[in-house]
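A.B. asks: Provided below are the primary sequence and the corresponding predicted coordinates.
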Amino acid sequence: MKALFATRCRYNAWANARLYAAMASLAPETLAAPSAVNFGSIVAIANHLVLADRLWLTRFTGQGQPVPSVDAVPYPALADLRAACRIEEARAEAFCRGLDAARLGETLSYVTTDGTPMALPLALCLDHFFNHQTHHRGQIHGLLGAHGLKAADIDLLGFERETATYAGLGQA
């Protein structure tokens, strides 16, 4: 399972790079244009992803600043947003590199942003972490298309065909 999560880290960075490259071709006003989607715009969804990644990585590692809300837009400028995203990508990769089977079997206890105590298997929370990213990247990908951009493919198996990351970890 560790190899799968390590692959997902690399996949996320690869998919993010493709989306950010496409987003860079849009004007800041277009990125922030209101839309009837979660969080209201492309840049707001991307900010949500950074904040949610930061929130979960702080829960996973016990390190980092608390994230009181995942609905804010602290990075309205794409360059700042991309830099923040890269920081969280690096944190995720470091965390996954350090995982062991025993840790994956543990329960993660945390408090939600609304104050609800939770206790769930770490492996499930980590799977949610990656699934959440995929979900919102799909929204961004669709919105880019709605603005006339054909963004590069961000499919997990396309990543594997291009990089052989999972196979390279001896998991083919």
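C.D. replies: Received it, and whenever you're ready, just let me know what you need. Residues are numbered from 1 along each chain as shown.
A.B. asks: Going by C-alpha atoms from here, please, whenever you check contacts or count neighbours.
C.D. replies: Fine.
A.B. asks: any idea how far A83 is from V111?
C.D. replies: Distance, V111 to A83, using Cα to Cα, to the nearest Å: 27 Å.
A.B. asks: Next: V50.
C.D. replies: Distance from V50 to A83, by Cα to Cα: 10 Å.
A.B. asks: more neighbours, those two?
C.D. replies: When neighbours are counted by other Cα atoms under 10 Å, V50 and A83 differ, and V50 comes out ahead with 25 against 13.
A.B. asks: So that one sits against A84, correct?
C.D. replies: Yes: judged on Cα atoms under 8 Å, V50 makes contact with A84 at a distance of 6.8 Å.
A.B. asks: My guess is S69 contacts G115. True?
C.D. replies: No: assessed by Cα under 8 Å, S69 is found out of contact with G115, at 11.5 Å.
A.B. asks: Tell me which of these two has more neighbours.
C.D. replies: A count of neighbours by other Cα under 10 Å puts S69 above the other of S69 and G115, at 13 against 8.
A.B. asks: quick one, what contacts the more buried one?
C.D. replies: Contacts for S69 (Cα atoms under 8 Å, 6 or more residues apart in numbering) come out as 51, 113.
A.B. asks: one more time with 7 Å, if that's ok
C.D. replies: T113 (Cα atoms under 7 Å, 6 or more residues apart in numbering).
A.B. asks: Below is structure B, check it against A:
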Amino acid sequence: METIRRLFGHMRWADETILTALDRQSPADSENAKLFRHVLIAERVWLTRLEGNDSSGFVLWADEADLTELKKLARNNADGYDAYVARLTEQRLDEIVTYRNMSGVPFRTSVRDILLQVALHGQYHRGQINRALRQQSLEPVNVDYITYERTIGSATREG
């Protein structure tokens, strides 16, 4: 369980770090914001499924993304995952979640695999955003797990 907690602590930090980088862009790059919106909506979709609710009303890709709304969504996602993971036990990681994907196709996936999907999916797209920042001659931000661990993670556990 500790690994899962750390992954989601990293996700909160990495999302906040990317938001800070997007906030510094002037003017804000709409493609980067739309890509990051996709990350946040995917996080929300999976949390909704984990909670046993229907996720069909979400739109994974949108034409626009407002930074203020993205900040609110990121905070709500992080709080939601913190609460979900806090209630989770090692035994429940192997429970099966039944859901429909965005096309309506039914699937069954373990809680463990869903949580890993959420963590890895976001990191993949954060890398794409960093690549775009570099192509725009802007400084990419370090969202590596080990950087989180060295600067934030271990400090929060030490107390």
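C.D. replies: Yep, that arrived. In this text, all values refer to a predicted model and were calculated from it rather than measured experimentally.
A.B. asks: superposed on the first structure, where does the longest helix seen in the second structure end up, distance-wise?
C.D. replies: Identified as the longest helix of the second structure according to DSSP state H is helix 111-135. Average distance, helix 111-135 of the second structure versus aligned residues of the first structure after superposition (mean Cα distance after the TM-score superposition for the first structure): 0.9 Å.
A.B. asks: Please tell me which residues of the first structure that helix aligns onto.
C.D. replies: Helix 111-135 of the second structure corresponds to residues 122-146 in the first structure, going by TM-score structural alignment.
A.B. asks: For D66 of the second structure, see how far away K72 of the second structure is.
C.D. replies: Distance from K72 of the second structure to D66 of the second structure, by Cα to Cα: 10 Å.
A.B. asks: Let me know the secondary structure of R44 of the second structure.
C.D. replies: Three-state call for R44 of the second structure (DSSP: H, G, I helix; E, B strand; the rest coil): helix.
A.B. asks: mind checking what L157 of the first structure lines up with in the second structure?
C.D. replies: Under the alignment (TM-score structural alignment), L157 of the first structure maps onto I146 of the second structure.
A.B. asks: which element is that match on?
C.D. replies: helix 145-148 (DSSP states H and E).
A.B. asks: Tell me the helix or strand right after that helix.
C.D. replies: Next element after helix 145-148 of the second structure (DSSP H and E): helix 154-158.
A.B. asks: what separates that following helix from the chain centre, distance-wise?
C.D. replies: Averaging C-alpha positions (Cα atoms, centre = their mean, to the nearest Å) puts helix 154-158 of the second structure 22 Å from its chain's average.
A.B. asks: try stretch 62-72 of the first structure
C.D. replies: How far stretch 62-72 of the first structure lies from its chain's middle: 14 Å, per Cα atoms, centre = their mean.
A.B. asks: how about that stretch: buried residues?
C.D. replies: 70-71 (16 or more other Cα atoms under 10 Å).
A.B. asks: How far does it stretch from one end to the other?
C.D. replies: 22 Å.
A.B. asks: in a strand, that's where P74 of the first structure is, yeah?
C.D. replies: No: P74 of the first structure: not assigned to a strand; according to three-state DSSP it is coil.
A.B. asks: who's in contact with the residue sitting nearest the centre point of the first structure?
C.D. replies: Closest residue to the average C-alpha location of the first structure: Q133 at 3.8 Å, with Cα atoms, centre = their mean. Taking Cα under 7 Å, 6+ apart as the criterion, Q133 of the first structure is in contact with L49.
A.B. asks: gap between it and R59 of the first structure?
C.D. replies: Taking Cα to Cα, one finds Q133 of the first structure at 16 Å from R59 of the first structure.
A.B. asks: can you check L124 of the first structure too?
C.D. replies: For L124 of the first structure relative to R59 of the first structure (Cα to Cα), the value is 13 Å.
A.B. asks: Then A83 of the first structure?
C.D. replies: 21 Å.
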